[in-house]
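Undergrad: okay, here's the prediction I keep looking at, along with the sequence it came from:
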Amino acid sequence: PEFVAHAVNDWCRFNGTGSLFIDPGSPWQNAWIESFNGRLRDELLNSWRFDSLLEAQVLIEDWRIDYNANRPHSAHHGLTPTEFALQWTTTHQPQAA
């Protein structure tokens, strides 16, 4: 991670931009990623003992697909992300001229 951080820092400097940092011990500054990390840890990483790298990759990918498409989301009034996207697309179609 340190090497990536240096590369990102160099890129920002080269492109005349900056980055924002989360203060250590301040998870409330980025609640979304903290929530995601907690779910990943509780629902998958703390529950499984992977016997191989391949098994870990398959189970994590299955969890990622389920997390991104099938889990109900309170911000979407209990709809899954897939249901929300379908509903949004149907209600936001351009009007025929």
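TA: Received, thanks. Residues are numbered from 1 along each chain as shown.
Undergrad: okay, CA-based contacts and neighbour counts for the rest of this
TA: OK.
Undergrad: and for stretch 79-95, what's in contact with it?
TA: Residues outside stretch 79-95 that contact it (CA atoms under 8 Å, 6 or more residues apart in numbering): 68-73, 76.
Undergrad: now that we have those residues, which of them are buried?
TA: Among the contacts of stretch 79-95, those classed as buried by 16 or more other CA atoms under 10 Å are 69, 72.
Undergrad: second structure for comparison follows:
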Amino acid sequence: MARLWSGLRKGGITLTYIQPGKPQQNAYAERNNRTVWHEWVDLYIFDSIEEVQQIATAWLWSYDNERPNMGNGGMTPAQKLRMAA
């Protein structure tokens, strides 16, 4: 973990922590974490980090390209991005 933090600092990225017991201070990340855990992490028993990476990649592609999002007016994130370009 120290190696990760060192790399972040070298890249000019600063970590900012929320107050303990205040997840609403980081609502977007907390909602993302809930979605990820609910939709795929809790559904599998993983045998390797490679399997986790494979499932995460497939899920993220599906989330971005196949799954309509009501926050985007019923479009997928990929459709919304194409409209913005």
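TA: Structure received. This is a predicted model, so every value here is computed, not measured.
Undergrad: distance to T82 of the first structure and secondary structure for the contacts of stretch 79-95 of the first structure - can I get that in a markdown table?
TA: Putting those into a markdown table (distance: CA to CA, whole Å; DSSP: H, G, I helix; E, B strand; the rest coil) gives the following:
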| residue | distance to T82 of the first structure | secondary structure |
| --- | --- | --- |
| N68 | 8 | helix |
| A69 | 5 | helix |
| N70 | 7 | coil |
| R71 | 9 | coil |
| P72 | 9 | coil |
| H73 | 10 | coil |
| H76 | 10 | helix |
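Undergrad: nearest to F3 of the first structure among the contacts of stretch 79-95 of the first structure?
TA: Distances from F3 of the first structure to the contacts of stretch 79-95 of the first structure, taken as CA to CA, are shortest for N68 (29.0 Å).
Undergrad: show me what the closest one lines up with in the second structure.
TA: Residue pairing (TM-score structural alignment): N68 of the first structure is matched to D64 of the second structure.
Undergrad: next one: R39 of the first structure
TA: Taking TM-score structural alignment as the alignment basis, one finds that R39 of the first structure is matched in the second structure by T35.
Undergrad: ok, the alignment partner in the first structure of D47 of the second structure to Q57 of the first structure distance?
TA: In the first structure, D47 of the second structure lines up with D51, judged by TM-score structural alignment. In this view, D51 of the first structure and Q57 of the first structure are 11 Å apart by CA to CA, to the nearest Å.
Undergrad: neighbour count winner among the two?
TA: Neighbour comparison, D51 of the first structure and Q57: the larger count goes to Q57, with 12 against 8 (by other CA atoms under 10 Å).
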